[in-house]
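> Okay, structure incoming, though there's no sequence with it:
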């Protein structure tokens, strides 16, 4: 695979320092390529170009923005297989999942191609005769984006498409483990005819992350920072943006409860749980983390789910039929192992799995889980089911809400009254009732509590990159 440069001001450039960093395949740790290791000086140049591009892009018509976004989405679908292979090589997820992620990313360009033409203002009934009150939406300015490794093309696509639709320019720092998918996406943005400097990609190594992130927060020309990642890093960025009073959009960590009530359809609940828990080897922010199963259906659920987990094919995501790929790196592997070991030492029961693999972690089931255990309190980000038995509905809701994070929550029930009560009671920005597919371009994605600020996708995603201006006109 060829080495990659940054993309700044319409040119592919080496880092000003001449440094680069390695990107490795998480399955076998083989070297894929080297990538330009940018620093604050490179970032400043990118912001220079983005500022100039914004000056003209903000004057573009919705139709012009729509045409560019539509073309980018179309090019992503044209190159879906190629992009999926790059994604699997650097991230490890099964090729079918990677292909799905590319399609997912394309839907955001297609969605915001249409939504850019619906950035409506409003007419407000006037409190005074002869005076009109109207509002218009205007682009914020330069949007800086820090994207995660678990969806290395889906998340940049979701952010970039919304920002461009609103009339903003972009400076993107992809995750150091998985920068290649974003750089491949940039090739398509360039091919689609994006104006010079409109989108800039500034990759960097782990050693340079803090320098680049701090520079993004400090530069007054950056109007908004959009970050997807851990709650801890999100809090840090939030504080760093205070001096320049930037808009922040933070999609942070989750610790999703997954409740199965006695009234649930067993087959549907098991299918939903496996899909939610084991997609991307459990490395998603909305994955089912804390599993609550009502006593009357508990044994049936376990009897149904354990054979399906045992049958999962583990291996190289590039191989046909593989359902569980590697964890992203050794740090994540060690973290999952620690969480499992600490939970077992605290009294959890190991029913299945629990072993470290050469390149990941065995799908694992823990039962007899209690509050306070590591597997219950921490976001695992790995293929571990942490199961607690409960008796009453109120007990399940109490357990589910006993968490400082509220990104997503799921439950299965066929009781209409229960569906209404539980949906209302769960303290989460997104609730899936008998359904786990909650992330679509049409729907607002975002959480409560320390799971973040703002929404991505839907009309609300466009608003994250827009200012509302009030115009009051006197006709007297």
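Perfect, I can see it now. From a predicted model like this one, the values you see are computed outputs, not experimental measurements. Numbers count the residues shown, from 1 in each chain.
> going forward, measure contacts between C-alpha atoms and count neighbours the same way
Noted.
> Give me the contacts around stretch 65-81.
Stretch 65-81 is contacted by residues 83, 99, 102-103, 105-110, 112-114, 116-117, 161, 164-165, 167, 185, 188-189, 192-194 when judged by Cα atoms under 8 Å, 6 or more residues apart in numbering.
> try it against this one:
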């Protein structure tokens, strides 16, 4: 495949790197099969304990030097990475689409996110600011500054195999940190491609070996990173179950964690909504990436006065969806990541029916020509209660639950009445409803949108959620502070030593 050649990804690859050097490992072979057609793309050699130690030790050594580089100089390296990503956007987007299964447009969009965060980080490299405070003591100056933490461990998920890594890495690098990345074992070849891109830039800039480590493997690697006191910050994206394990392990050693976990996102559709606009937002939110985004729309809370009208539009739109090879840009929906995901999808449908759900768009697995991988399913829609156990649970698949409401207060109670708190939206032209939704008594999610869907966040805003979503923030705004340590400094330039709070300690 041409895109593999352009990214220097081979049939067999080492999966462990300290930056520009690949390390031979005695780990197992990890094969990557495309959910698009079931074919073997390639394999990587997983990281064993010896390889892991080599990566961590290289990172420790690199940090001692990297943190001394001026932040704008580190930003220049990131700028060059962004330029190479522009050159490699098409082949990398194709690899993301083929290995993960999302549409090519979404694969290209993911690489564009990487480019965007590079641009953001370059600007940030000249804006890592602290505050100056007035001291109560005469002849004193007080201020705060931010210093890098050290090694940042990044555990990423299959659904965004490259973008979320870049959110963390580019910010961490300009902050002066070094990184170790453990990608999902379901999309290892995307990590190889990214490491090759980084290697090219690092080599020509004399970046210390160890600034960008890569380890490939399964759960055990994540456990090593979470328990490793040499890694002060672990940023983990994945299920709530996984995040609780990471958070407990990191917390037990008083480390820091950024947790981006499950979502159970809803759109409230008001009687005052533009229904055509609401349809677009709901449809992409529910079926984009085949329902495998943490921001996927899983619930529609629809006002009773427009319920029949809107569901009619929705059913018609679902009937027009084209399911198939995501590299074919005529298709809207690609496959789930693997057959286990299909099994979970089918089980969720049965649970919904058992609890009393009524499907107005039927689901099911797809077979036959074009669906040989066994990973394709039908996006489906069910009328359900917010109290159903399956509705309270995040199923990583294109299943959309509908429910009616009467008052905005009732809608908000449904919106907030789930364990997760990532993304939310309301479709309304009623200013009072919109403001109530955004108020402290409104949505309890980390992301709350008006007249756009739950999916498709921009990198300029901090990304993350509350409750069982983990509470972490990545990407824009002041999320960079999570990758640094705060230091308060007081300088006495007087010829005496007065104490704070007026305390006297004279001899």
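Now that the structure is in, tell me what you want to look at. None of these values were measured; they are calculated from a predicted model.
> rewinding a little: quick one: which of the contacts of stretch 65-81 of the first structure sit in strands?
Among these, no member is found in strands (DSSP state E).
> So how do I select the buried members of those residues in ChimeraX?
Buried subset of the contacts of stretch 65-81 of the first structure, written as a ChimeraX selection, criterion 16 or more other Cα atoms under 10 Å:
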select :83,99,102,103,105,106,107,108,109,110,112,113,114,116,117,161,164,165,167,185,188,189,192,194
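> what about residue 152 of the second structure, which SS state?
strand (DSSP: H, G, I helix; E, B strand; the rest coil).
> Have a look at the first structure and report its longest helix.
Longest helix in the first structure by number of residues, with DSSP state H as the criterion: helix 95-115.
> which residues of the second structure does that one align to?
Aligning helix 95-115 of the first structure against the second structure (TM-score structural alignment) gives residues 104-124.
> which residues touch the matching stretch?
With contact meaning Cα under 8 Å, 6+ apart, stretch 104-124 of the second structure is reached by 72, 75-76, 78-79, 81-83, 85-86, 89-90, 92-97, 160, 162-163, 166-167, 170-171, 174, 289, 326-329, 459-460, 475-476.
> Stretch 223-236 of the first structure now?
For stretch 223-236 of the first structure, the surrounding residues in contact (Cα under 8 Å, 6+ apart) are 140-148, 155, 159, 216-217, 246-253, 450-452, 465.
> Which residue numbers in the second structure does it align to?
The aligned range for stretch 223-236 of the first structure in the second structure is 232-245, by TM-score structural alignment.
> Which of the three states applies to the equivalent of residue 351 of the second structure over in the first structure?
Aligned counterpart of residue 351 of the second structure in the first structure: residue 342 (TM-score structural alignment). What three-state DSSP gives for residue 342 of the first structure is helix.
> What sits closest to residue 342 of the first structure if chain neighbours are left out?
residue 374 (6.3 Å; Cα to Cα, 6 or more residues apart in numbering).
> do residue 322 of the first structure as well
Going by Cα to Cα, 6+ apart, residue 322 of the first structure has residue 313 as its nearest residue, at 5.0 Å.
> what do you get for residue 186 of the second structure?
Spatially, and ignoring its direct neighbours in sequence, residue 186 of the second structure is nearest to residue 158 (5.9 Å; Cα to Cα, 6+ apart).
> Secondary structure element holding that neighbour?
Using DSSP states H and E, residue 158 of the second structure sits in no helix or strand.
> Need the counterpart of it in the first structure.
By TM-score structural alignment, residue 158 of the second structure lines up with residue 149 in the first structure.
> so what's the closest residue to residue 206 of the first structure other than its chain neighbours up against?
Among residues not flanking residue 206 of the first structure along the chain, residue 176 sits closest, at 6.1 Å (Cα to Cα, 6+ apart). The contact partners of residue 176 of the first structure, taken as Cα under 8 Å, 6+ apart, are 23, 149, 203, 204, 205, 206.
> Many thanks, I have nothing further to ask.
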